[in-house]
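**Student:** Need coordinates for the below:
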Amino acid sequence: MITKRYDDILEELIEIDHKSGLKVYIIKKPKFNKTYVSLTTKFGSNNSSIIDETGKVTTIPKGIAHFLEHKLFERNGEDISTVFAQNGASVNAYTMNNRTTYLFTATKKKIENTKLLLDFVFNPLFTKKGIEKEKSIIAQEIKMYQDQASSVAYSTLQANLYETHPIKDDILGSIESIKAIDKEILKKTHTAYYHPSNMVLLLTGNVDVKKVETLLDSYEIKTKQTHFPNHVTYNDESVFKDETVLYKDISTPNLMLGILGPNNNKDIMKTEAEINIMLDIYFGKSSDIYLDLLDKGLINDSFGMDVAIDTDYSYFLLGIESNKIEEFIPIIKDLLLKMKDYKITDEEFIRTKKLLLGSFIHSFNSIEAISSHFLNYRLLNEDPFELIKIIENITKDDIYESTRFISNIDDMTIVKILKKKNRNL
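**Tutor:** Below is the predicted model:
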């Protein structure tokens, strides 16, 4: 067991290496009544294949990470959520591009619920009947998202940005792709990606460390593997498709714009902080640009932007719902192009760094926020609690370098979702 203290944020992190290879982290928050416990596998929709002991590679169906997340909750035809509820805990799970996380929050029976979490995630019970039933449920979920303009715009944007990287594919998969999922491929995929050496257990809150150690010392996790993760390198260097226009039954047109970024990324936490500083200065709600666009009626409360960065992809995105998207597009393109020449003032630089630091420190009032931040960067082999030092050491030149790609409008894609009645105009 290793204990690391962070004096600048008054936090303590305990790290335990389980005999199975499972990494265990404990963030002690003794003044909190609630405890947050999560078990995460580094397996998400970006993982597209597995490999066996002979070196044979098998492509896994798109959407299987999300499908597997759903199926692990079924135990002999019953939903494991009811057992957590009986123990006074609220359980949930989510699948992302690079991970799947199972979690619960509770104020009592924390060790009992932690054991239950380990049990149902590491020891699946798949049945043919349950798998076929789940296909129908997820097919309905897919149809529901296909009716949501914002979801369609986002998934289309990713498909436009990337030709080969699996991020182009929806996390849920498609109705066709999930038809290929059966008991055998679920078991092989679980063996490959749910091995404890590929997973992280995180406990945040009023945690009794000795009780956790006792549980882990006595807990046996199967470590035999027949299949293993297969990590593939992708190299999308240009946008796959420049523009897509779709028509749906909506009241207001949707616009989403994306710009392809670097695909070989390191120091991701630092890079994200640098980009967020520039975006807040240049496009933030107190900026001249934002106020001018607002005054002209070109933006509204739906206007927003973000950056997505992982080790092998990154992109900037901007979205808005507006009746003036055609007028807005050339203006926002020009603003993005000019951003590379924007010179940050000392006052802007100091003020925005302070805001970012304050936001990070404030997040420690929420065990959910702490846990999410920790997982985001720990899974990238970065130290999440070093963010204060990182922000303090950021320079203006660092910001200019990290945000340069956002001005590369040659690597831009646009997705428009228009009202159906406009199609023939």
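**Student:** make it CA atoms for all contacts and neighbour counts henceforth
**Tutor:** Noted.
**Student:** what's around residue 58, how many residues?
**Tutor:** Around residue 58 there are 16 other residues, counting by other CA atoms under 10 Å.
**Student:** That one: which element?
**Tutor:** Element membership for residue 58 (DSSP states H and E) is strand 57-59.
**Student:** Second input sequence below; structure requested for side-by-side comparison:
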Amino acid sequence: MKVPAQSKEQIFLELSSHFGLPGSERFAKILMKLLNEEEAKILLLLPGTAKDIASKTKISKDKAVEILEDLDRRGFIVPSSGEGEETEYALCANAYDGILYYIGWKRVRGEKLSDSDIEILNLMEDFSINEFLPAYADEAEARVLPVNEAIPTGVEVLPYEEVAKIVDNAKVIAVAPCPCRTMRSLGHGERCPYPLLTCMQFDRAAEIFIKRGIGRKLTKEQALKLLRKFHEIGLFSQIAQADHGFEFICNCCPDCCDYMILWKSLGKGGPFKSRFQAVVDKNLCIGCGICEKRCHFGAPEVKDGVSHIDPARCMGCGLCVITCPTEAIKLVPVRGKEHIPEKAGWSLIPPLPSYDELKKQIEAGTVVWEEVSEGSEQS
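**Tutor:** All right, here's what the predicted structure looks like:
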């Protein structure tokens, strides 16, 4: 049975659905500006190898390899298994961020962003505010990671909430431009005062970023030094609300971070608190107010010459602790181990169906795609 032809708009709406954003005209519009129809149709056939693509289209295997490698470099897909020509690719679990990493790295290299880049960033911000963040407000799964120097000696720190342990356990480490800051700062004349190169990746994610040329490889010592610097200048760290399988540490500011914007605008969807909370020794506190200025969550308030911490607002990051001139603040554990669930962290590779399963969906009419021919007209 011949599959009815689709309009360009239908193809990209279908692709938006494949990326987990069904019916999103905003994201489809973004994809239309970044991909041509040939690339979009190939993405609709994934997961699969270059051989799979060649067998289902009129594209040669060599051309399919070339297109897939380019889509990987640009952040739309990731290699899920195999090597060389046998590499199987899947859609990136978060192409939303992948697009931003790619543009952000241009700025890291010292390039001036084009008008097209700025347009994409502004479209991404519009999509983020109006669709992406509200849709995921109840599913945010980041957890604040405490600054280890803020925790008193002798207090138990679990391996998956200790920055030094997470870094030490990693085999490969990289740092890349923060996607949130790329979108909300570079799209508006670099209005954010914080550095751009602050998103840290580990192991498989780090390997992918380094291979794509959008991540800078770090030693463990360099990673720890960077994290200390981030905390000193006022960035707080977030990690997946999980106990293993960490691929990212986000180092966040209050005005660019997706989770912070959710928390401030909707009152939900913000990061999970760490297991710790800041407490003040009123005998040591001099009421200088540094903690008030450092806290992004509005937890400390100086009253009658002494800082008071609102437990409801304290996220347990420890930024207030490490700059207290009299060491009057410390982090103490207030939540048990059960606060952190037993599951894996975020991954670039989504649990997508196999090619055979997608083929069944296609034949059932759930997913529609057309044959792609080599040399198709570019959009």
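**Student:** Overlay them and tell me the TM-score.
**Tutor:** Once superposed, chain against chain, the TM-score is 0.24 (TM-score structural alignment, normalised by the length of structure 2); 152 aligned residues with a CA RMSD of 6.9 Å.
**Student:** just to revisit the earlier point, after the strand holding residue 58 of structure 1, next one along is what?
**Tutor:** Remark: after strand 57-59 of structure 1, the chain's next helix or strand is helix 64-71, criterion DSSP H and E.
**Student:** Mind checking what helix or strand follows that next one in sequence?
**Tutor:** Using DSSP H and E, the helix or strand that directly follows helix 64-71 of structure 1 along the chain is strand 74-75.
**Student:** Report all helices and strands that that following strand contacts.
**Tutor:** Using 3 or more CA pairs under 8 Å, 6 or more residues apart in numbering; DSSP states H and E as the contact test, no helix or strand touches strand 74-75 of structure 1.
**Student:** in what helix or strand does residue 54 of structure 2 lie?
**Tutor:** Using DSSP H and E, residue 54 of structure 2 sits in helix 50-56.
**Student:** Could you list every helix and strand in contact with that helix?
**Tutor:** Here helix 50-56 of structure 2 touches helix 61-73, going by 3+ CA pairs under 8 Å, 6+ apart.
**Student:** quick one: the next helix or strand after the helix it packs on to helix 61-73, angle?
**Tutor:** As assigned by DSSP H and E, the chain's next helix or strand after helix 61-73 of structure 2 is strand 77-81. Interaxial angle, strand 77-81 of structure 2 versus helix 61-73 (axes from the mean of the first three to the mean of the last three CA atoms, to 10 degrees): 110 degrees.
**Student:** can you give me the helices in the stretch 251-400 of structure 1?
**Tutor:** Under the criterion DSSP state H, counting those that start in this stretch, the stretch 251-400 of structure 1 carries helices at the ranges 268-283, 288-295, 325-339, 346-362, 367-378, 387-393, 396-403.
**Student:** and among the ones you listed, the most buried is which?
**Tutor:** Of the helices of the stretch 251-400 of structure 1, the one with the most neighbours on average (mean count of other CA atoms under 10 Å) is helix 268-283, at a mean of 20.
**Student:** quick one, it and helix 396-403 angle?
**Tutor:** Going by the same axes, to 10 degrees, helix 268-283 of structure 1 makes 90 degrees with helix 396-403.
**Student:** quick one on the thing from earlier: would you reformat the helices of the stretch 251-400 of structure 1 as a markdown table and include distance to residue 2 of structure 1?
**Tutor:** Shown next, in a markdown table, are the helices of the stretch 251-400 of structure 1 (distance: least, CA to CA, whole Å):
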| stretch | distance to residue 2 of structure 1 |
| --- | --- |
| helix 268-283 | 23 |
| helix 288-295 | 47 |
| helix 325-339 | 45 |
| helix 346-362 | 24 |
| helix 367-378 | 16 |
| helix 387-393 | 20 |
| helix 396-403 | 33 |
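**Student:** And the ones you listed: which comes nearest residue 259 of structure 1?
**Tutor:** Closest of the helices of the stretch 251-400 of structure 1 to residue 259 of structure 1 is helix 325-339, at 10.1 Å (criterion: CA to CA).
**Student:** now for the closest one, which elements pack on it?
**Tutor:** Counting contacts by 3+ CA pairs under 8 Å, 6+ apart, helix 325-339 of structure 1 packs against no other helix or strand.
**Student:** tell me the angle that helix makes with helix 268-283.
**Tutor:** Relative orientation of helix 325-339 of structure 1 and helix 268-283, computed by the same axes, to 10 degrees: 120 degrees.
**Student:** can you tell me the helix or strand for the residue nearest to residue 79 of structure 2 when sequence neighbours are not counted?
**Tutor:** What sits nearest to residue 79 of structure 2 in space, not counting adjacent residues and going by CA to CA, 6 or more residues apart in numbering, is residue 89, at 4.4 Å. Assigned by DSSP H and E, residue 89 of structure 2 belongs to strand 88-91.
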